[in-house]
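Undergrad: starting from these lines, generate the structure:
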Amino acid sequence: MPQNIQEQLNQFQQVQQQAQSIAMQKQTLTLQINESKKALDELSKTADDQDVYKTAGPLLIKTTKTDSEADLKDSIEMLEIRQKTIEKQEKRITGKLEELQKNLQEAMSQMKQ
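TA: Below is the predicted model:
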């Protein structure tokens, strides 16, 4: 196999691994967002004077419902911003993968001729 095709194939494999990593990150963020939204929903069902606890490492710390709601909303906002960034990276990587695949196919068909 010619050196240039081998290099293109290696580059394609590297970009493919990046795409897989980004997909995993996106999935993790989606799960975190869903968990945070569910926690916020459950928190909204509690009475204002009911005790609320949050985790801090291995500890449970007593806090207020208002503080917990604010923390969850901030967390969701940050996670959604990160998710948008990951989606942009995913689009960019997908485009690069398609381009590399096209180039590889062209190089392979020229090699056969």
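Undergrad: make it CA atoms for all contacts and neighbour counts henceforth
TA: Will do.
Undergrad: spatially central residue in this structure, please.
TA: For the chain, residue 26 is the residue whose C-alpha lies nearest the centre (CA atoms, centre = their mean; 2.0 Å).
Undergrad: I'd like to know how far residue 96 sits from residue 6.
TA: Distance from residue 96 to residue 6, counting by CA to CA, to the nearest Å: 17 Å.
Undergrad: which of the two has more neighbours?
TA: Using other CA atoms under 10 Å as the criterion, residue 96 and residue 6 rank with residue 96 on top: 16 against 12.
Undergrad: identify the residue spatially nearest to the more buried one, adjacent ones excluded.
TA: Computed as CA to CA, 6 or more residues apart in numbering, the closest residue to residue 96 that is not its neighbour in sequence is residue 15, at 7.7 Å.
Undergrad: second chain to compare with the first, below:
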Amino acid sequence: MLVRQKSQIELSLREVDHALEALEAAPDDAVIYQAIGEVMIRSNRSDTIESLKEKKDTFNIRLKTLARQEERIQSRFTELQAQLKDALGAGTGVTAE
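TA: Got it, this is the predicted structure:
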């Protein structure tokens, strides 16, 4: 589940990066339309760039959060795996903590 969320955020981040590249290459007076749900609204270049940068920051924060969660889960898995090996190796069986 975390992997899927992480992949979706990475994809969204790449899309934002591509949009920013295109906008930064566009002239200042270019006609820009921004998708808001199902509607396309005319916007100016600087507002659209600012909006995309905010989205990019949000996606980066979410990506870092997911990476930390993934690390904690992996650490807990390794810890439980070691406990299981110890319990099975000692022949005592697995007990709940």
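Undergrad: coming back round to it: now the residue nearest to the centre of structure 1, what's its secondary structure?
TA: Classification of residue 26 of structure 1 by DSSP: H, G, I helix; E, B strand; the rest coil places it in helix.
Undergrad: counterpart of it in structure 2?
TA: Taking TM-score structural alignment, residue 26 of structure 1 has residue 6 as its aligned residue in structure 2.
Undergrad: its match is in contact with residue 66, isn't it?
TA: Yes - contact criterion CA atoms under 8 Å: residue 6 of structure 2 and residue 66 qualify, at 6.6 Å.
Undergrad: now the helix ranked longest in structure 2 on structure 1. Mean distance?
TA: Counting residues, the longest helix found in structure 2 (DSSP state H) is helix 45-90. Taken over the aligned residues, the distance from helix 45-90 of structure 2 to structure 1 averages 0.8 Å (mean CA distance after the TM-score superposition for structure 1).
Undergrad: tell me, that helix lands on which residues of structure 1?
TA: Using TM-score structural alignment, helix 45-90 of structure 2 pairs with 65-110 in structure 1.
Undergrad: residue 70 of structure 2 versus the aligned partner of residue 46 of structure 1 in structure 2, what's the distance?
TA: Mapped onto structure 2 by TM-score structural alignment, residue 46 of structure 1 lines up with residue 26. Residue 26 of structure 2 sits 39 Å away from residue 70 of structure 2, taking CA to CA as the criterion.
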